[in-house]
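Peer 1: Structure of the sequence below:
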Amino acid sequence: MTEPIEGQVMVRAENLHRSYGGSGGATTRRAGGRGTSRAAGTSALAVHALRGASLEVARGELVAVKGRSGAGKTTLLHLIGGLDTPDQGRVVVDGTDLADLGERELLELRRDRVGFVFQSFGLIPLLTAAENVGVPLRLRGADPRERDERVALLLALVGLTDHAAQRPGELSGGQQQRVALARALANRPALLIADEPTAQLDAETGFAVMELLRTVVRSEGTTALVATHDPQLLDLADRVVELSDGRIVETETA
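Peer 2: Presented below is the predicted three-dimensional model:
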C-alpha cells in the first residue's frame, strides 16, 4: 500500500481567486504569450467562487474536499486540473507551474499527467467498456499490445473483466463509474481528480465506488483529490479539507 510521502508536494495551490460573470474581469495573455491572466476588478454582479483558497497535497495522499453546494469545490478542482485559469493565485502540479504552460502544453498535461472522474461518467455510448478505457491510450499513440494489456489490467482492477465487451447503456451506474475510473487511470496519471464521483449513485453503490477509488489509488501510487458532499465517504480519505464561501476553513485528518 502506498502511503503519502511526507515533504513531497504533488499539488500546491496558492491564494486562488476565481469569479464568474460581471463586466470588470477582462482576460489578457500572460507575459511571453504563455497562459492567461485576468484583471482583478469584477463588478458587484460577479459570483466569487474562490476567495483566496490555498492547499497542498502530498504525493500518494487521498484528500477529500467537502462543502455545501456553491462552496467552490468544483472550481478548485478545475483550477488544479488545468481546466480553468484563476483570476489571481498560482497552481503547481507535479512541479509544473500551470501559469507557464500554453494551451497545447496544458492539453498534454491533462492528457498524460492528470486523470479526471466526473459525476456524469462521460463515457462514449457507442464504445464498449474496454474501448472507453483505451481512449486515452489511443490519443497518446500507445502501442496496441501495451494498450490492450493496460486496459485488461485496469478492468480487472475495477472488477469489470466480464463486462469488457458491454456498452455503457448495458451497465449499471456503479459499473459505468468504475469504467470511468479505469479510463482516468489509463495513462498512469500522477494526479487523479474526482468531482462528486458518487453523486448519481445510491448510498451503497457510492460507498463501494469510493472504496474502490481508494484501493486503486493506493495500488497505482496515484495522488487523488476528491470533492464530495457525502459524509460517509470522508472517512475513506487521508485528509479532509472544508471549503466555505470560497475559502478553505478547515483541514483535518480523516
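
Peer 1: Going by C-alpha atoms from here, please, whenever you check contacts or count neighbours.
Peer 2: Noted.

Peer 1: and the longest helix seen in the chain, what other elements does it pack with?
Peer 2: Secondary structure assigned by DSSP state H gives helix 203-220 as the longest helix of the chain. Contacts defined by 3 or more Cα pairs under 8 Å, 6 or more residues apart in numbering; DSSP states H and E place helix 203-220 against helix 173-184, helix 231-234.

Peer 1: One more sequence to fold, the one below, so I can look at both together:
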Amino acid sequence: MTAPLVGVLALQGDVREHLAALTAVGARAVRVRRPGELAAVDGLVVPGGESTTMANLAVRSGMLEPLRAAVRGGLPVYGSCAGMIMLADTVLDAVEGQQTIGGLDVAVRRNAFGRQVDSFEGAVRLAGVPGPPVHAVFIRAPWVERAGPEVQVLGRVEGGAADGKIVAVRQGRLVATSFHPELTGDLRVHALFAELVGEAAAERVRDQATGGGVGAGAVSEGSQS
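Peer 2: Predicted structure coming up:
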C-alpha cells in the first residue's frame, strides 16, 4: 500500500521540522495552505508556533471552516504545542475573539509552564509509545487542565511544580502534545501518528470498496504556543 499522505498546516510555525520527521518515518509529507490541499491528505499535523497568529491566519485564508469540517469528518490530526491549543474545544486564557479548530474535548491553558525564558526539557512516558520515556521540549507550552470522558491521557509531567499535569492526549483520531517531538530527533510520536493515519486510510479504502460512506480525509464544506 502507498505510504499515507500527511499534510503539515503551513500557515505559521515549525513546519519544516514536522515535514522532515514525517518523511523520516516513511510518510509522504506535504505543506497544506489551501482547502484543496487539505482535501487531498490522509492526515494533518498542526505544528507548534503562535496559536493566536495561526488562528487569525486560518480565518483570513479561509482555512478555519475547512479544518473544522475535516476534523468532524474524521481526518486524523496531530497537534504539537500551539497545535494542541488549536485542537482544543476550550482555551482557558484565550485572547479576546480567539478561535480554534476544536474537536478535542479538553480545556487547555496557554503558556501554562511560563514564558519563553521558562522553556525546559524533560522526560515524559507516553502510553502507546514503546521504549524509554520521550525526550520532550516545552517552549511556552500549554497543558491540559480538563479532559473529557472520551479523551485518553497519554502522558503527564512527573516531578517538579507541574507534577501530574497532562501534556499528551488522544481522542479517536486526534492526538495532541504540549511538547515538540519534532525538535528532538525522537521519531516515535510521528511514527505513532503515521500509523494512525495509515490505519484510517486503509479503512477508507475498504469503505469505498464496499460502498461505504465518506472517507476520513474528505472535507464536506499550530515553537511557541
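
Peer 1: Quick check: TM-score for this pair?
Peer 2: Scored against TM-score structural alignment, normalised by the length of the second structure, the superposed chains reach a TM-score of 0.32; 123 aligned residues with a Cα RMSD of 5.8 Å.

Peer 1: Output the helices and strands packed on helix 203-220 of the first structure as JSON lines; include the columns mean neighbour count and distance to V92 of the first structure.
Peer 2: What follows is those, written out as JSON lines (neighbours: other Cα atoms under 10 Å; distance: least, Cα to Cα, whole Å):
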{"stretch": "helix 173-184", "mean neighbour count": "25", "distance to V92 of the first structure": "20"}
{"stretch": "helix 231-234", "mean neighbour count": "16", "distance to V92 of the first structure": "25"}
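
Peer 1: just so I know, which of those helices lies nearest I5 of the first structure?
Peer 2: helix 231-234 (20.4 Å; Cα to Cα).

Peer 1: what's the angle between the longest helix of the first structure and helix 173-184?
Peer 2: 20 degrees (axes from the mean of the first three to the mean of the last three Cα atoms, to 10 degrees).

Peer 1: buried set for helix 203-220 of the first structure?
Peer 2: 206-207, 209-210, 212-218, 220 (16 or more other Cα atoms under 10 Å).

Peer 1: what does stretch 191-202 of the second structure give?
Peer 2: Across stretch 191-202 of the second structure, burial judged by 16+ other Cα under 10 Å covers 191-198, 200-202.

Peer 1: Now intersect those residues with the helices, please.
Peer 2: Per DSSP H, those map to helices at 191-198, 200-202.

Peer 1: I'd like the residues you listed as TSV, with distance to V45 of the second structure appended.
Peer 2: Converted to TSV, these look like this (distance: Cα to Cα, whole Å):
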residue	distance to V45 of the second structure
A191	12
L192	13
F193	9
A194	10
E195	13
L196	12
V197	11
G198	14
A200	15
A201	15
A202	19
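
Peer 1: re earlier: now render the buried residues of helix 203-220 of the first structure as TSV, adding distance to R239 of the first structure.
Peer 2: Output for the buried residues of helix 203-220 of the first structure, formatted as TSV (distance: Cα to Cα, whole Å):
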residue	distance to R239 of the first structure
G206	19
F207	17
V209	18
M210	14
L212	17
L213	15
R214	12
T215	16
V216	17
V217	14
R218	15
E220	19
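
Peer 1: Would you tell me which one of those comes nearest to L192 of the first structure?
Peer 2: V217 (8.2 Å).

Peer 1: Would you confirm that the closest one contacts L225?
Peer 2: No: applying Cα atoms under 8 Å, one finds V217 of the first structure not in contact with L225, separated by 10.5 Å.

Peer 1: joint contacts of those two?
Peer 2: Counting by Cα atoms under 8 Å, 6 or more residues apart in numbering, the contacts common to V217 of the first structure and L225 are L62.

Peer 1: Give me the buried positions along the longest strand along the first structure.
Peer 2: What stands out as the longest strand in the first structure, according to DSSP state E, is strand 5-20. Judged by neighbour count (16+ other Cα under 10 Å), strand 5-20 of the first structure contains these buried residues: 9-19.

Peer 1: and T74 of the first structure, how many neighbours?
Peer 2: 19 (other Cα atoms under 10 Å).

Peer 1: do the same with E146 of the first structure
Peer 2: With other Cα under 10 Å as criterion, E146 of the first structure counts 10.

Peer 1: Packing partners of the host helix or strand of it?
Peer 2: Element membership of E146 of the first structure [criterion: DSSP states H and E] is helix 144-157. Packed against helix 144-157 of the first structure by the contact rule (3+ Cα pairs under 8 Å, 6+ apart) you find helix 129-140, helix 173-184.

Peer 1: Export the ones you listed to TSV and append columns for distance to E242 of the first structure.
Peer 2: Below are those laid out as TSV (distance: least, Cα to Cα, whole Å):
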stretch	distance to E242 of the first structure
helix 129-140	32
helix 173-184	24
